[in-house]
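**Q** quick one: sequence plus predicted model below, questions after.
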Amino acid sequence: MARVPTMFPVAPRLAPRLLRGAGGWDQPRGLSLSKLSSNLEHLLLDTEFDCTDAEIAVEGTPVGIHRCILAARSRFFRDLFSREGSGGNRQEGKPRYVMNELVPGGRIGREALMVFLSYLYTGKLRAAPQDVSICVDRFCAHDACRPAIGFAVELLYASSVFQIAELVSLLQRRLLNFVDKAMVEDVIPILQVASHSKLNQLLSHCVQRVARSDLDDIALEKELLQEVAEEIRLLRRESQPKESTATVDPMLEKRIKRIHRALDSDDVELVKLLLNESGVTLDDTYALHYAAAYCDSKVIAELLDLGSANVNLKNDRGYTPLHLAAMRREPAVIVSLLTKGASALETTADGQNAVRICRRLTRAKDYFTRTEQGQESNKNKICIDILEREMMRNPLAAEDSATSPLLADDLHMKLLYLENRVAFARLFFPAEAKLAMEIAHANTTSEFTGIAKSRSSSNLRDVDLNETPVVQNKRLRSRVDALSKTVELGQRYFPHCSQVLDKFLEDDLPDVFYLQKGTPDEQKVKKLRFCELKEDVRKAFSKDKAGSLLLGLSSSSSTSSPKSEEKYHMVARN
């Protein structure tokens, strides 16, 4: 029988050569895939050669995409692109899609979109950009703060809506780890995305966590879907023994709800009528707390004008109205409360004050991004600035604000920091530092050894071996109090000068005074920095002098006098 000839008799022998010539089998498969992944990511990141064929508008900025890649990776995009006329605006030659229309149930920022697209192009999940995934609380570990949670939630919204199952699974596991570590208020966004995306395991874990917490019923009603809130209430009732359930006066509860509804309607006059008729007070109903959390700033201003509410009253969770306003991050509400006597020093049960709460909720991007002229400032940053100025204005906060760069429980480190700070204040601003020290009675306490060697003279106290630990601690504590008061006065009356000192000490710049040390290039850099420092000092003093509240201060500038110049150069030569 004759053999049937094959169609391509040489194909089996040629195939290996063709693949080797294409860089296929001669290279490890993992390396080839890695190169392909890298090359595809260049399509997304390379701005020199734009070969995108569509755009997604997010936060007002267009992001270029390649529809063939997105359609291959996501059924959502394949269906979207295949629909006739789905491209929307084609005036610029490319179809444009709007993120808020693609994902109506949740917010996805530009950074989250770029990380998501990178995953579609490469199959690898990039690390979250730090400026949007860490807060500005310097004591935070950033393992469960709001920005870290918020970024993961945005990614999960994108992965769920755009139907990338493997990324949904990965992010669900990540958010499960957040739930037990996060504050209960920060669990709410996770619960919302879990409910929206129908992720039962994550949703159940969040519901259990909220049910175990002390989050009040008002927050449940305001933040969650009705069926989820009801499930949490049911779990709470089942977990509490009947004999331990506190009885609630139904009439009082009804009156409280009426007042809260009146606040929702922005009707303070109705609130006054209800208070007069029912005999309850604003404090009984926690009306100020409710308004600080949920109402317009005008409403809370009108409530405060009634003058019948305790502005520093703590609710059952240990929060004052200012704490709730800090969580909301609305500057007008915070200013209204502070103006009526709210204390920025009050802390929650876990030791958080208002500024710490606000810092933990604020992304680094929102705080550190420079605002261009005419551009609206970020509300979070405004809130932090307002609260920090209030903290510095209050003398009771002096020790905390002055020693924040150091561990609060290390007395010697506190002293070392304060002595250095006051020493350089006396060098930069001799007249102002002298006045502040006199008011704080710092001159009546003995100095602590170990301060900066840059001082031209020293009055260090010799160690007294006969001094008991109790007496020594008392002496050091009195020195801390005096120096803290000195720093607080400087921050209050000479804010610009204090900012120069802050930057000087944070940047570890005392070495700039040793101009004769180091290589010639290092000396040159030090001299340039020294000149910049002198100019910063001059400008700061001019600003503070223009707005000084100390009318008895001499009109002569301590930094522009011949004596001050001589001190600078004397230190620089040593």
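**A** Right, received. Where do you want to start? Everything numeric here is computed off the predicted structure, so don't read it as measured data.
**Q** use CA for all of it now, contacts and neighbours both
**A** Will do.
**Q** not counting its neighbours along the chain, what's nearest the spatially most central residue of the chain?
**A** Residue closest to the average C-alpha location in the chain (Cα atoms, centre = their mean): residue 362, at 2.5 Å. Residue nearest to residue 362 in three dimensions, not counting chain neighbours: residue 135, with 5.2 Å by Cα to Cα, 6 or more residues apart in numbering.
**Q** isn't that neighbour up against residue 357?
**A** No: the pair residue 135 / residue 357 is not scored as a contact, 10.5 Å apart, by Cα atoms under 8 Å.
**Q** let's bring in a second model and compare:
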Amino acid sequence: MMNSTEPSSYLSFTSSSHLSNDSSSFNMSGSSGPDSGASLEVLSLRKLGRNLEQLLDDLTFDYSDAEVIVEDLSVGVHRCILAARSGFFHNLFVQGNTSSPPKEGKPKYYMKELVPYHKVGYEAFLVFLSYLYTGKLKASPLEVSTCVDGTCAHDACRPAINFVVELTYASAIFQITELVSLFQRRLLNFVEKAFVEDVIPILLVSFHCQLDQLLTHCIHRVARSDLDDISLEKELPFEIAKNLKSLRLQSQSDKENEMDLDNTHEKRIRRIHKALDSDDVELVKLLLSESGITLDDANALHYAAAYCDPKVVAEVLDLGVADVNLRNDRGYTVLHVAAMRKEPSVIVSLLTKGASALETTSHGQSAVTLCRRLTRPKDYGAKTKQGQETSKDRICIDVLEREMRRNPLAGDMYISSPAMADDLHAWLLYLENRVAFARLFFPTEAKLAMDIAHADSTSEFICLSASERSGNLREVDLNETPTMQQKRLRSRLDALNKTVEMGRRYFPHCSQVLDKFLEEDLPDLFYLEKGTPDEQRIKRARFTELKDDVQKAFNKDKAKISGSGLSSSSSSSSSQKGCVNYKVTKK
């Protein structure tokens, strides 16, 4: 057996000289030959690997003599195997365990104490542990090494990077050098593909694990990026941030005079940021009045959304003097920054104050896309027990997706993936139904709203019967390119939405009737002849109520706008006669 302090792995599928003397004269058919010993050795090592793997996978008989606690989950391990494979574990077990006395059962070791600089998750530790036992590296579990964005290739998204980072930390701390080399090569491939903010965890692991080649590569990538100095100082060790700023200054030596002017301005901005760090919004107000710098000059909302307590974000928003949709030098809005932080209360506060979920970065990513690219399927689909908090990751995505669906002008955001394309068609269908019902219930008002919105094209596809509709939304025109289809659907969506907006503005009571009608799925009322006698009777009664609601709404809106000069003599009452046989396409 190898010396227990040897850090490198020795289980592999290659031949080993210490077995060749015993098996060199045999192969599987019983004949001798020069390759027979190597073949038998490979088979023996494979069988050994399978047998040792059963110690991890088969829980029928638990032979483990220690436990490693990872993310509050216990993983049974065998100290003899870990000590033989890793010098780190050999020294750990020789020193003895201080976490729990022997009388309490198996010794327990906590991952957060073994790996101080970064977390190693449960799945990453199992992959690493499997390699120690079998010499084989398992494939990365998709639920923790991919994101929930269906359009992502997962070749450089944050979950893919983070999983390899976790494996790198484990391999370096536990002294398995061949794995460190393997994962360092993988991380090198990520550096140029990833967004610069996603390079930060790679830079950190290379710094803490002293991976000089990877560290140099990361530093140069970040130095030539547009990542601001404040972000570097907040997220990186002091010496790394200082090194990065020095590299940047070397390329700006001819701008010393401009830098002197900027230093005064920057100092004032930093005072505002420090006041935000101290949760002192009153001091922020004082600094703003004394310095002449605005919240927008300091990108104070961006800073607060990224680093401050959610209550501070709300207080800064309440000042009412910051542009909630302001872009920083990198082209990120405050909502983009909040989406990357994944703090639901911050996102909700921004949306409540008018932050637009439709804005995209220079890379074409909306806030919800950024959030998806940072979220693992494990976190998004995590089941919570009654009384427990729902996953923050899921809440953030759900809130942003609802905001996108609420705003029909999302455009490209709705067709960036199959799921979003379904949302686009569903929203178009909803708007078409809404305008169609408006023309049935309030024909004059609907036409007036369309005229005010200059939505002449709307009348081309809003027809009074299903058979008259201008084709299925999903109908394919072989002469129509995806770009042409996108423009057509966007134009259609804009026209419908303008009509609905004008209806809400000038005929609010009529719009409320339509809201209730569609939300309660009342279009089924138009099939009065269907269902049991009791169901038909209930439908007729509800239909009578609906007619009364329509007439009351019309009268209220008519009284409200009678002095505005708008002509609104509706034929609503007469329209009800032909409604019963009207068919509507349901979502």
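**A** Done, it's in. Treat the numbers as computed from the prediction; the structure is a model and nothing was measured.
**Q** can you calculate the TM-score here?
**A** Between these two chains, after superposing, the TM-score reads 0.73 (TM-score structural alignment, normalised by the length of the first structure); 473 aligned residues with a Cα RMSD of 4.0 Å.
**Q** what span of the first structure lines up against stretch 380-390 of the second structure?
**A** The alignment of stretch 380-390 of the second structure onto the first structure (TM-score structural alignment) spans residues 367-377.
**Q** likewise for stretch 345-354 of the second structure?
**A** Alignment of stretch 345-354 of the second structure against the first structure: residues 332-341, by TM-score structural alignment.
**Q** if we can go back for a sec, which of residue 135 and residue 357 of the first structure has more neighbours?
**A** More crowded of residue 135 of the first structure and residue 357, by other Cα atoms under 10 Å: residue 135, with 27 against 21.
**Q** the more buried one and residue 554 of the first structure, how far apart?
**A** Residue 135 of the first structure sits 43 Å away from residue 554 of the first structure, taking Cα to Cα, to the nearest Å as the criterion.
**Q** if we can go back for a sec, distance from the chain centre to the match of stretch 380-390 of the second structure, please.
**A** Remark: stretch 367-377 of the first structure is offset 16 Å from the chain centroid, using Cα atoms, centre = their mean, to the nearest Å.
**Q** buried residues of that stretch, list them for me.
**A** Across stretch 367-377 of the first structure, burial judged by 16 or more other Cα atoms under 10 Å covers residue 367.
**Q** now stretch 347-365 of the second structure
**A** Buried-residue list, stretch 347-365 of the second structure, by 16+ other Cα under 10 Å: 347-351, 355-360, 365.
**Q** repeat that for stretch 66-74 of the first structure.
**A** Counting neighbours by 16+ other Cα under 10 Å, stretch 66-74 of the first structure gives 66-67, 70-71, 73-74 as buried.
**Q** re earlier: check contacts around the residue nearest to residue 362 of the first structure.
**A** Residues near residue 135 of the first structure by Cα atoms under 8 Å, 6 or more residues apart in numbering: 142, 145-148, 359-364.
**Q** can you do 7 Å?
**A** The contact partners of residue 135 of the first structure, by Cα atoms under 7 Å, 6 or more residues apart in numbering, come to 142, 145, 147, 359-364.
**Q** highest neighbour count among those?
**A** Neighbour counts for these (other Cα under 10 Å) peak at residue 362, which has 27 neighbours.
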